[in-house]
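Asker: here are the coordinates; sequence isn't available:
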């Protein structure tokens, strides 16, 4: 017997379905989110025999993907999804695209009709590979059970290496029944030589250090890549800010990488970012961009973006560097690794920023900060949405709290008024802006952190898109808190219609909202309603102290707008403040037809 034959004889023969389960275990998976159907029943049968894998039964496949995203974002581990063919796969597409846009590691296993039926328009058949090709980091159609172990292990490697993202594995039903030899993660030979670069070019890192030392008005602009790089990257970001004295701002996805309590924190940058962050971005002379992709909601008008600055762009995805904004120094590498090397160079060369110049820079920043751009007036008994978030933050800040959001005004208010001190505590849909994300994401976060307080800050319109996942929370005893800012509108749509479309409120009013308290009771969880400011604290405490899932209907003022705001097509230093919008009327639109 040859050595090759000996190895084959030692390998265990399993069905394709059993190979899936074994491979998941060998990849360290403890939880998967899914919904059964005919094309994945062999895998579900194999799961029935395996107590080490916890399967969370969602109520819709979109809910499975968002729950997996919440699990992944809060743990740093890949989320895993299992759905059936046809509509099971297509229902998962929204969450797959969401994960791609926000760089969330996820492995999605889909069932497929038997290989001999592919292309015949069989029952619940769709071209899953064709549909998901543009919205995944990679995808596979498994045609031979012999390839299955390799593909699964390869999928996890691709999903979690480099810039994280979703990978789809489409497995026909006959492949799930077929018998094959199982190979573990260290035994398979990958067909794809995927080895992303993590170490930055030392020469360019040295250039970046020298440029930063020469700066008179520097800024550290950070994104979700810092969080994806792990807790050490966040620690290194804090160290770099301390060494240089540079102010720090962040994208929506990067909140928590730098502590909000630090005096060097300017707040979020971009369309609804802080006045000081946006003006500092505009006026800086050196920008160090770490793990951020210069999204349009951050840059505003590209030809007026940070016009006097030289830019260093650090990103593990080479295609992101220079894609939207020209980088003077581009460094491909893991955010943590590059920050560590940058700090090492800074210390070795005994570099320092100009103290007098930095003092003047901070004097200007404090002048911008004095505008108190997020101020609002909480008068009388009606609850302002900003006040609701502030009170939620104050009453939960001493707890181990994780926050998810839906998408809309409430999402921006949460980013403005809920202050994060640690990474991986903030889960939101940034790139795709997916309404309905927050509730199932909270399910995934709570599964990962059973003893933590998990709150979904929601809007009354957005939360209805995946409300059925409250049933999942009840089934698994997950005490998630759904904190709805209920203004009876699609709030951000209404705001844009008011400011950009001549106050023509086309189909943005929710005329037949459910009674959220009764809905909570129907699901078997707790329903709470607050309508007056003087009752808010007591009811928030009732919510967070409940050991059951809670739907909290917080009735807020109906026509509050989210400010500051950079109008579409404007530069960072052309922000509209709340008082200016009230005084001046309608904001300019893209065509320049209406001026404030």
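Answerer: Alright, I've got the coordinates. All values reported here derive from a predicted model rather than from experimental measurement. Numbers count the residues shown, from 1 in each chain.
Asker: make it CA atoms for all contacts and neighbour counts henceforth
Answerer: Fine.
Asker: need the contact list for residue 315.
Answerer: For residue 315, the contact set (Cα atoms under 8 Å, 6 or more residues apart in numbering) comprises 225, 290, 291, 292, 321, 331, 332, 333, 334, 335.
Asker: now, those residues that are in helices?
Answerer: 225, 335 (DSSP state H).
Asker: quick check: of the contacts of residue 315, which has the highest neighbour count?
Answerer: The residue in those with the most neighbours, by other Cα atoms under 10 Å, is residue 335 (33 neighbours).
Asker: OK, contacts around the closest residue to residue 371 other than its chain neighbours?
Answerer: Spatial nearest neighbour of residue 371, chain neighbours left out: residue 275 (7.6 Å); criterion: Cα to Cα, 6 or more residues apart in numbering. Going by Cα under 8 Å, 6+ apart, residue 275 touches 368, 369, 371, 373, 564, 575.
Asker: got it, and residue 33?
Answerer: Counting by Cα under 8 Å, 6+ apart, residue 33 makes contact with 55, 56, 57, 58, 64, 65, 67, 68, 80, 81, 82.
Asker: quick check, nearest of those residues to residue 41?
Answerer: Taking Cα to Cα as the measure, residue 41 lies nearest residue 82 of these, at 10.7 Å.
Asker: and that closest one, what element?
Answerer: Element membership for residue 82, per DSSP states H and E: strand 79-83.
Asker: what is that strand packed up against?
Answerer: Judged by 3 or more Cα pairs under 8 Å, 6 or more residues apart in numbering; DSSP states H and E, strand 79-83 is in contact with strand 31-34, helix 61-75, strand 106-112.
Asker: pipe those into CSV and attach distance to residue 233 per row.
Answerer: What follows is those, written out as CSV (distance: least, Cα to Cα, whole Å):
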stretch, distance to residue 233
strand 31-34, 26
helix 61-75, 15
strand 106-112, 21
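Asker: for residue 506, which of these is the nearest?
Answerer: Closest to residue 506 of the helices and strands packed on strand 79-83, according to Cα to Cα: helix 61-75, at 27.3 Å.
Asker: what is that closest one packed up against?
Answerer: Here helix 61-75 touches strand 31-34, strand 79-83, helix 87-101, strand 106-112, strand 426-427, helix 438-448, going by 3+ Cα pairs under 8 Å, 6+ apart.
Asker: structure two is appended below for comparative analysis:
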């Protein structure tokens, strides 16, 4: 009798669940209900005419929405949220200029493999193609910069489209997916059915690598005397940091990170050589150049990493593990291609046994190189050097902050001098190199981890591109700390003009700037300015101790350059600005 009662109760629950899954809703109601089913806990966006029905549903349901002050702020916040949480960031904006204002963020997410679901309002279906008010062809505009995009023409298709969008954005190589929602579809009612499984025969990413290819990687270790692991952002997207650590330790292989891979391997570990690439460490670049086996896991061999391809890893057998087969062999010839998830690949590698070569002499040489050619800068009395600033931020945060940046000198100094020991604490714009990214990304990162310290290290130029998002900090009292590395210029542009354009500083210097502390105060945010090195550490400690948001204007040496550096056309072994430690 008791068993029968339980069975009847279960049948009733199943019936209720089916009714709940299949009920009549408006298109906008379907959007919000689908987001709820997908576990979305925050939306970043900006309303407007074509998307108003969806915003009406947001009002009715009380789903958490963060109102950006510009659509670019909303999309970058969604990126920061995705980068730190590992979950898809959701951005909702209106048609026309609202939609086109998120294009930069979509391209940024595509380059850096960040999972986003972007919902753009669109004019009514009957008006599409008529140049209607606030109409923009978002399918045509975003086709090259999205993993996939949809335009909804039938409300009955909306549940399937949303479910597919989240599936595509988060599986395989992550990326942005756009859903273009005409206003009439959002107002039309239909049957909401979210119970169907995703069925995409043409989209079946390879997750589990071929075992024979894994064995080839293991076998290559037997002969290797100078192996190196190049670990990219794929390690972080796959949540494979522990597996990478186990693999490197098991076979005693030195590890180099890409810019976006920082944090995938502990920065303080003896096997870590630093970041490779244009402004990477001398040891990291020379290790790749001298290696006889290069195991790339989740990196795409972009130009800022490789330098001149003619000189890249000339003596190395290359193994490339990547979930995106299009990246393997695209830039660098690859002897051992392994298509699959980095986590799965590393688990399989760690299961194998090999009589690997002795790497002790190689590690000893690289350790000596690390000690002899460290990152360096010259102190100059009370002048604040930006490298020292980043070191002190690391010190006062115990190396445990989430750090976001824009692109440029401050980005490179942060990558060099803030040692990341944990995954997903480093949020920066890599492939697209987007100014204005760092501040709103910090807002998204703070929503992803409300209890973690978040420090936005920004250039004085990039900050001004999205400074209006200070309103969010004011409104919600988010404890984001903003550090402006103020050298009164477009720092990296100025550096290149100095080195490669005869010191002709065309439109890269700022003779006049806003008073950043007063700008902060205008938003009722604590503002601080530091001009002298002796005041810096105590000011940073005060900033971190403050319970709410803080903006710090740090006046640093104006003509400091980022070194070491691989100049255009040079190879990794031809770095400039390298000094032995006894000359630093």
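Answerer: All right, it came through fine. Treat the numbers as computed from the prediction; the structure is a model and nothing was measured.
Asker: so which of the contacts of residue 315 of structure 1 sit within strands?
Answerer: Within the contacts of residue 315 of structure 1, residues falling in strands by DSSP state E are 290, 331, 332.
Asker: what count of nearby residues applies to the closest residue to residue 426 of structure 2 other than its chain neighbours?
Answerer: Nearest residue to residue 426 of structure 2, sequence neighbours excluded (Cα to Cα, 6+ apart): residue 403, at 5.2 Å. Residue 403 of structure 2 has 28 neighbours, counted by other Cα under 10 Å.
Asker: show me what secondary structure element comes after the helix or strand where residue 403 of structure 2 lies.
Answerer: Using DSSP H and E, residue 403 of structure 2 sits within strand 402-405. Under the assignment DSSP H and E, the closest C-terminal helix or strand after strand 402-405 of structure 2 is helix 409-417.
Asker: picking that back up, can you tell me which of the ones in strands among the contacts of residue 315 of structure 1 is closest to residue 125 of structure 1?
Answerer: Nearest to residue 125 of structure 1 among those is residue 332, at 40.6 Å by Cα to Cα.
Asker: the aligned residue in structure 2 for the closest one and residue 297 of structure 2, how far apart?
Answerer: Alignment note (TM-score structural alignment): residue 332 of structure 1 maps to residue 339 of structure 2. Going from residue 339 of structure 2 to residue 297 of structure 2 by Cα to Cα, to the nearest Å gives 10 Å.
Asker: over to residue 191 of structure 2?
Answerer: 44 Å.
Asker: need the counterpart of residue 187 of structure 2 in structure 1.
Answerer: So residue 187 of structure 2 corresponds to residue 177, using TM-score structural alignment.
Asker: ok, its match - how many residues close by?
Answerer: Residue 177 of structure 1: 16 surrounding residues under other Cα under 10 Å.
Asker: one more: residue 578 of structure 1?
Answerer: The burial count assigned to residue 578 of structure 1 is 18, neighbours taken as other Cα under 10 Å.
Asker: chain neighbours aside, what residue packs nearest to it?
Answerer: Residue nearest to residue 578 of structure 1 in three dimensions, not counting chain neighbours: residue 563, with 5.5 Å by Cα to Cα, 6+ apart.
Asker: helix, strand or coil: sort out that neighbour for me.
Answerer: Residue 563 of structure 1 carries the three-state label coil when classified by DSSP: H, G, I helix; E, B strand; the rest coil.
Asker: structure 2: which residue goes with that one?
Answerer: Using TM-score structural alignment, residue 563 of structure 1 pairs with residue 563 in structure 2.
Asker: try residue 419 of structure 1
Answerer: Aligned partner of residue 419 of structure 1 by TM-score structural alignment: residue 419.
Asker: tell me the contacts of that match?
Answerer: If you count contacts by Cα under 8 Å, 6+ apart, then residue 419 of structure 2 has 267, 268, 394, 399 around it.
Asker: overlap between the residues you listed and structure 1?
Answerer: With both residues aligned by TM-score structural alignment, their matches' Cα atoms under 8 Å, the contacts of those that structure 1 also has are 267, 268, 394.
Asker: so the second one makes contact with residue 418?
Answerer: The one in question is residue 268 of structure 2. No: Residue 268 of structure 2 is beyond contact range of residue 418, at 10.7 Å (criterion: Cα atoms under 8 Å).
Asker: the more surrounded of the two?
Answerer: Of the pair residue 268 of structure 2 and residue 418, residue 418 is the one with more neighbours under other Cα under 10 Å, namely 24 against 12.
Asker: pretty sure the more buried one contacts residue 390?
Answerer: Yes: under the criterion of Cα under 8 Å, residue 418 of structure 2 makes contact with residue 390 at 6.1 Å.
Asker: what's around the equivalent of residue 512 of structure 1 over in structure 2, how many residues?
Answerer: Counting by TM-score structural alignment, residue 512 of structure 1 lines up with residue 512 in structure 2. Neighbour count of residue 512 of structure 2, defined by other Cα under 10 Å: 7.
Asker: just residue 360 of structure 1 next, same as before
Answerer: Using other Cα under 10 Å, residue 360 of structure 1 has 13 other residues around it.
Asker: in the helix or strand hosting it, what counts as buried?
Answerer: Secondary structure assignment for residue 360 of structure 1, by DSSP H and E: helix 355-369. By neighbour count on 16 or more other Cα atoms under 10 Å, the buried set for helix 355-369 of structure 1 is 358, 361, 362, 364, 365, 368, 369.
Asker: what sits against the counterpart of residue 262 of structure 2 in structure 1?
Answerer: The equivalent of residue 262 of structure 2 in structure 1 is residue 255 (alignment by TM-score structural alignment). Counting by Cα under 8 Å, 6+ apart, residue 255 of structure 1 touches 223, 224, 268, 415, 420, 423, 426.
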